[in-house]
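S.K.: Sequence and predicted model, in that order:
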Amino acid sequence: MMAESNKRFTMSLRQAKECGIDFRDFERVDQLPSEIPLVAVAGVWGKFQNILCLFEAELGRRYLRNVYQRRNGYVIPELGICAKTISAGETVTVTTSPPLDLKDNQ
């Protein structure tokens, strides 16, 4: 898995390229898949106060979850955690419980 090659989760596009991470190789999703352990690869800073959160699942499936800054930070709603608090290589899993209410984060 790619996350083992870099230690920081959030990084610039240039830093991601230097680590060999290309966000275009990841499937863009509106919500991360449920009940699948995902390894955090990187959070690449976007152009408009957003972070492209990159995750990898077993068997090489890769997911890109775009999150924007809200009042409570860069929260990934289905995980209920701020992207800036994730560590590269950390394993996260989306549970089937209801997603975080976005109205609280605007």
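M.R.: Received it, and whenever you're ready, just let me know what you need.
S.K.: Please make it C-alpha for all contacts and neighbour counts, starting now.
M.R.: Fine.
S.K.: Could you measure from the closest residue to V75 other than its chain neighbours over to R24?
M.R.: Nearest residue to V75, sequence neighbours excluded (C-alpha to C-alpha, 6 or more residues apart in numbering): C82, at 4.0 Å. As judged by C-alpha to C-alpha, to the nearest Å, C82 and R24 stand 22 Å apart.
S.K.: So for these two, which residue has more residues nearby?
M.R.: For C82 versus R24, the count of surrounding residues by other C-alpha atoms under 10 Å is larger for C82: 16 against 8.
S.K.: Wait, the more buried one touches R71, no?
M.R.: No: applying C-alpha atoms under 8 Å, one finds C82 not in contact with R71, separated by 11.0 Å.
S.K.: Alongside the first one, take a look at this:
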Amino acid sequence: MSFAQARDIGIDYRDYQKVDCLPSGVRVTAIAGVWGDYVNIRCLFEDADDNRYLRNIRRWGDAGYFVKELDVDAKQILVGEVFEL
């Protein structure tokens, strides 16, 4: 979704803690994917303790928007999907 769409439903990615890698040993739920510029996506996650994480994913050529710790392309993540790290 775009930044404007996220804002319209009450999601502001600036309220999320920026992380270079999602924390290990934590179960996170995908909240949204907010487009940045043409080379990145801001993936938003939340854990059971209401900690919010922003994982900025940059496009790497043909590899797409790969999230290494999840072993998935960010464009394939579904809202509400749960990941055990």
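M.R.: Now that the structure is in, tell me what you want to look at. Worth saying up front: this structure is predicted, and the values here are computed from it rather than measured.
S.K.: just to revisit the earlier point, which one in the second structure is aligned with the residue nearest to V75 of the first structure?
M.R.: Matched by TM-score structural alignment, C82 of the first structure corresponds to D73 in the second structure.
S.K.: I'd like the secondary structure assignment at the residue located most distally from the centre of the second structure, please.
M.R.: Distance from the C-alpha centroid of the second structure, by C-alpha atoms, centre = their mean, peaks at D62 (19.7 Å). Under DSSP: H, G, I helix; E, B strand; the rest coil, D62 of the second structure falls in the helix class.
S.K.: Check G89 of the first structure too.
M.R.: Under the three-state scheme (three-state DSSP), G89 of the first structure adopts coil.
S.K.: From T93 of the first structure, how far off is the corresponding residue of the first structure for P23 of the second structure?
M.R.: In the first structure, the residue matched to P23 of the second structure (TM-score structural alignment) is P33. Distance of P33 of the first structure to T93 of the first structure, given as C-alpha to C-alpha: 8 Å.
S.K.: OK, contacts around I77 of the second structure?
M.R.: Residues near I77 of the second structure by C-alpha atoms under 8 Å, 6 or more residues apart in numbering: A30.
S.K.: what do you get for the one 3 residues further on?
M.R.: Contacts of G80 of the second structure were listed using C-alpha under 8 Å, 6+ apart, and they are 29-31.
S.K.: Report the contact partners of the match of C82 of the first structure.
M.R.: Shown here is D73 of the second structure, whose contacts under the criterion C-alpha under 8 Å, 6+ apart are 64-67.
S.K.: just the buried members of those?
M.R.: The neighbour count (16 or more other C-alpha atoms under 10 Å) marks 64-67 as buried among the contacts of D73 of the second structure.
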